[in-house]
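**Q** I'll drop the sequence and a predicted model, then ask my questions.
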Amino acid sequence: MNALVLTDVKKMVVENVDTPEIKDDEVLIQTKYAGICGTDHALYNGLPGSAAAVPPIVLGHENSGIVAKVGSKVTDVKVGDRVTVDPNIYCGQCRYCRTGRKELCDNLSAVGVTRNGGLEEYFTAPSTQVYQVPDNVPLKAAAATEPISCAVHGIKLLKLTPYQKALVIGDGFMGQLFVQILQAYGVHQVDFAGIEENRLALNKEKFGVTNTFNTAKGDKIPSDYDVVIEAVGLPQTQEEAVNATTKGAQVLMFGVGKPNQEFKMNTYEVYQKQLTIQGSFINPDAFEDSLALLSSGKLNILPLISHEPSLDQVTQYLDGTAKGVSKAVVKVGE
């Protein structure tokens, strides 16, 4: 079978490899689609993701496919099921796992990060990580369940009520997901700030955004938001997020900055406004909600997927060659 193998920093090669064998508690999945995200970009460049990836390794922690084989102890899925995989595997024994904070697990492993993932024709996963995809959800959309679940986890860390006025900063794929998810969770007004006019317009026309701000054109963001989602990860936008708040506001710092990155904020303002500034890491217990959002129609992501490369084109989306990408989902299998 074909597999796209990360063999070294900034080096990926399509290789013909053996179809993997499964253990008694594992599932063999024929990959249909695998998403490419910022974590894959980091791993390609030798930086850590949710965990460190050691080459040779097959990336692809966002994926969907068809069950091809199940281990002898697997009872919850069967051959032929349409599935997606929660990549993050927790040890269950460390201090964080035993105190209800498993996303902070000291021994985290992950499909597509520490073990081979979906950028190959067949991959394996523990049955505990495999979720059946509702019949009305296309597998192309289901491949994005993992990033959706990361956004849902972030939302669950906040206290949301319908009266709130929310702002999403960042018009990449994750920011566009947050626009729809905030509304699905009942927030009555969602505004959107970014730098790509076509994406801002799409979300206003199709996904219920009230106001848009193109900061590249000098639009000023008001300072009256109850909830602000920062989905970029740059000091400038992190500062904008804090500055956009009203009293009692919550700021979700979702965008991933560089390991040594810092930003400035007025600490008196944090005190005087009684702000909550919340980080968010990966996606514990959020796959069921994410699949329900897709199945219900409250979350429509197919218009956000801009590119569908093949395995041999993936490096163009990791080295910056490909331009104008909202979301790339690799078509791995027929």
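**A** On my side now, so go ahead. Numbering: from 1, shown residues only.
**Q** Going by C-alpha atoms from here, please, whenever you check contacts or count neighbours.
**A** OK.
**Q** Could I get the contacting residues of the residue nearest in space to the middle of the chain?
**A** Nearest residue to the geometric centre of the chain (CA atoms, centre = their mean): residue 147, 2.0 Å. By CA atoms under 8 Å, 6 or more residues apart in numbering, the contact set of residue 147 is 62, 174.
**Q** likewise residue 202?
**A** Contacts of residue 202 (CA under 8 Å, 6+ apart): none.
**Q** residues of whichever strand in the chain runs longest that come out buried?
**A** In the chain, taking DSSP state E as the definition, the longest strand is strand 26-36. For strand 26-36, a neighbour-count test (16 or more other CA atoms under 10 Å) marks 26-36 as buried.
**Q** What of stretch 134-143?
**A** In stretch 134-143, counting by 16+ other CA under 10 Å, buried: 134, 137, 139-143.
**Q** How about stretch 177-187?
**A** Buried-residue list, stretch 177-187, by 16+ other CA under 10 Å: 177-183, 185, 187.
**Q** Quick check: end-to-end length of stretch 154-171?
**A** Distance between the two ends of stretch 154-171: 17 Å, counting by CA to CA, to the nearest Å.
**Q** how far does it sit from the chain's center?
**A** Distance of stretch 154-171 from the chain centroid (CA atoms, centre = their mean, to the nearest Å) equals 17 Å.
**Q** what sits up against that stretch?
**A** 175-176, 178-179, 182, 185-196, 199-200, 225-232, 237, 241, 250, 252, 254, 278-281.
**Q** Return the subset of those residues lying in helices.
**A** Using DSSP state H, the members of these that fall within helices are 175-176, 178-179, 182, 199-200, 237, 241.
**Q** Straight-line length of stretch 258-265, end to end?
**A** Stretch 258-265 end-to-end distance (CA to CA) = 18 Å.
**Q** just to revisit the earlier point, would you mind giving the buried residues of stretch 134-143 as CSV with distance to residue 265 added?
**A** CSV is the format used below for the buried residues of stretch 134-143 (distance: CA to CA, whole Å):
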residue, distance to residue 265
134, 44
137, 42
139, 42
140, 40
141, 38
142, 38
143, 37
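**Q** Included below, for side-by-side comparison, is a second structure:
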Amino acid sequence: MRAVVIESPKQLHVTTLPDPTPGPGDVVVRVAGVGLCGTDVHMLAGEFGPTVYPVVPGHEFSGEIVAVGSEVQGYAEGDRVAADPAVYCGSCHFCAIGRGNLCEKWGTIGITMDGACAEYVKVPAANLYRLPQGVDLGHAPLIEPLSTIVHGLDVVAPSVGDHFLIYGAGTMGLLYLQTARRNGAASVSVVDLNADRLAVAEQLGADHVATSADELDRVTTGWEVVVDCTGAVPAIEDAFTRVRRGGTFQQFGCAPDQEQARFSPFRIYNDEIRIVGSMAILHSYGRALDLLAKGWIDSDTMITHRFGLDEYQKALDTFSQGTGRKIQIVPSLAPGA
């Protein structure tokens, strides 16, 4: 099969690999589409510590089953599926307390084991979700990033009527916007330096948009929930200053693992600011599938570019330039199609 391989930091090529074969508890999926993510950029740059090289990237994907392991029940060839890419050990301290996303042997398809930027991908059957008839295979790769938003909101545990401020109108910021609006937010404001992205945020229901929080109407009071979806340290440092007393700051965006940000410890103490992270997926993939099927997300607006496998570097460049929104790799797509 044709596949993208990140051999090591800054070493990427498209090559031919043996087709995967399923173990007893696995299936093999013919990949219909796979979404690019900021994590993929960090992996290639050598900025995401958990990465195991060499690896076929791609952790947001959907497709059709073409082979089924001998012990798999409930799935058959031809089934349309997506998959939670997280693979946990099930026996460490964090798995035992129900926090598998912090697993001491944390694994993810497309990061620590070969993923879906290939014609075929091997998947544990336990990770599969059958797609309802109303869910398009081309839209289904959005389930994975949406599931991280669902977990992010679980962690924040906002009150109905909270005002949200989101930094970043890329894919994750726009998904967060759409989900927070339907989760009882009184308002959702979005900050981004890219005016084109802000226009899309308005289209998707943002109450206020600006290139700086100083331009927004709650700048003097602050926001109950401020979320960074950029992973950029200057944005993170600014976002923290916008939290209302007693509010919550969430670091949602993935920053390079070597970066550090500065903040005021006194303000955390004096204003009782709660700071929370949000790591990947936790008991949220199935709920995200249900929300996508219910139409919570404008999938057609979110997906703007599709590239073939041989155009993976071009797709990464497009992502890094901030052009478009969700970018997908479609293995069956010929270059330039």
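**A** That came through fine. Just so we're clear, the structure is a prediction, and the values are computed from it rather than from any experiment.
**Q** mean deviation of the longest strand of the first structure from the second structure?
**A** Following the fit onto the second structure, the mean deviation recorded for strand 26-36 of the first structure is 0.6 Å by mean CA distance after the TM-score superposition for the first structure.
**Q** name the helices or strands packed onto that strand?
**A** With contacts taken as 3 or more CA pairs under 8 Å, 6 or more residues apart in numbering; DSSP states H and E, strand 26-36 of the first structure sits against strand 62-70, strand 122-126, helix 139-142, strand 328-331.
**Q** Now do that strand and strand 62-70, the angle between them.
**A** 160 degrees (axes from the mean of the first three to the mean of the last three CA atoms, to 10 degrees).
**Q** For strand 26-36 of the first structure, which outside residues touch it?
**A** Residues outside strand 26-36 of the first structure that contact it (CA under 8 Å, 6+ apart): 20-22, 60-71, 74, 118-127, 130, 139-140, 143-144, 317, 327-334.
**Q** chain center to that strand, what's the gap?
**A** On CA atoms, centre = their mean, the centre of strand 26-36 of the first structure falls 16 Å from that of its chain.
**Q** whereabouts in the second structure does it align?
**A** Under TM-score structural alignment, strand 26-36 of the first structure corresponds to residues 26-36 of the second structure.
**Q** With adjacent residues omitted, what lies nearest to the equivalent of residue 84 of the first structure over in the second structure?
**A** Alignment note: residue 84 of the first structure maps to residue 82 in the second structure; criterion TM-score structural alignment. Leaving aside its sequence neighbours, residue 82 of the second structure sits nearest to residue 62 (CA to CA, 6 or more residues apart in numbering; 4.3 Å).
**Q** just the strands in the stretch 1-150 of the second structure please.
**A** 2-8, 11-16, 26-35, 60-68, 80-83, 86-87, 107-108, 120-124, 128-130 (DSSP state E, counting those that start in this stretch).
**Q** The fourth one vs the first structure, average distance?
**A** Average distance between strand 60-68 of the second structure and its aligned residues in the first structure, after superposition and using mean CA distance after the TM-score superposition for the first structure, equals 0.9 Å.
**Q** And the last one, by the same measure?
**A** Strand 128-130 of the second structure differs from its equivalent in the first structure by a mean of 1.1 Å after superposition (mean CA distance after the TM-score superposition for the first structure).
**Q** Residue 15 of the second structure -> the first structure?
**A** So, by TM-score structural alignment, residue 15 of the second structure is matched to residue 15.
**Q** Number of residues surrounding that match?
**A** Residue 15 of the first structure has 12 neighbours, counted by other CA atoms under 10 Å.
**Q** Please verify my assumption that it contacts residue 57.
**A** No - using CA atoms under 8 Å, residue 15 of the first structure is not in contact with residue 57, being 11.6 Å away.
**Q** which residues are in contact with both of those two?
**A** Common neighbours of residue 15 of the first structure and residue 57 (CA under 8 Å, 6+ apart) are residue 5.
**Q** what about whatever residue of the second structure lines up with residue 191 of the first structure, distance to residue 130 of the second structure?
**A** Matched by TM-score structural alignment, residue 191 of the first structure corresponds to residue 189 in the second structure. Noted for residue 189 of the second structure: a distance of 35 Å to residue 130 of the second structure, by CA to CA.
**Q** Comparing these two, which residue is more hemmed in?
**A** residue 189 (24 against 16).
**Q** What's the match for the residue nearest to the centre of the first structure in the second structure?
**A** With the correspondence set by TM-score structural alignment, residue 147 of the first structure lines up against residue 145 in the second structure.
**Q** likewise residue 278 of the first structure?
**A** Residue 278 of the first structure maps onto residue 276 in the second structure, by TM-score structural alignment.
**Q** Which residues are in contact with the closest residue to that match other than its chain neighbours?
**A** Closest residue to residue 276 of the second structure apart from its sequence neighbours, by CA to CA, 6+ apart: residue 250 at 4.9 Å. Applying CA under 8 Å, 6+ apart, we find residue 250 of the second structure in contact with 156, 225-228, 275-278.
**Q** and which of these is nearest to residue 291 of the second structure?
**A** residue 156 (18.6 Å; CA to CA).
**Q** Can you verify my assumption that the match of residue 191 of the first structure contacts residue 206?
**A** Yes - contact criterion CA under 8 Å: residue 189 of the second structure and residue 206 qualify, at 5.8 Å.
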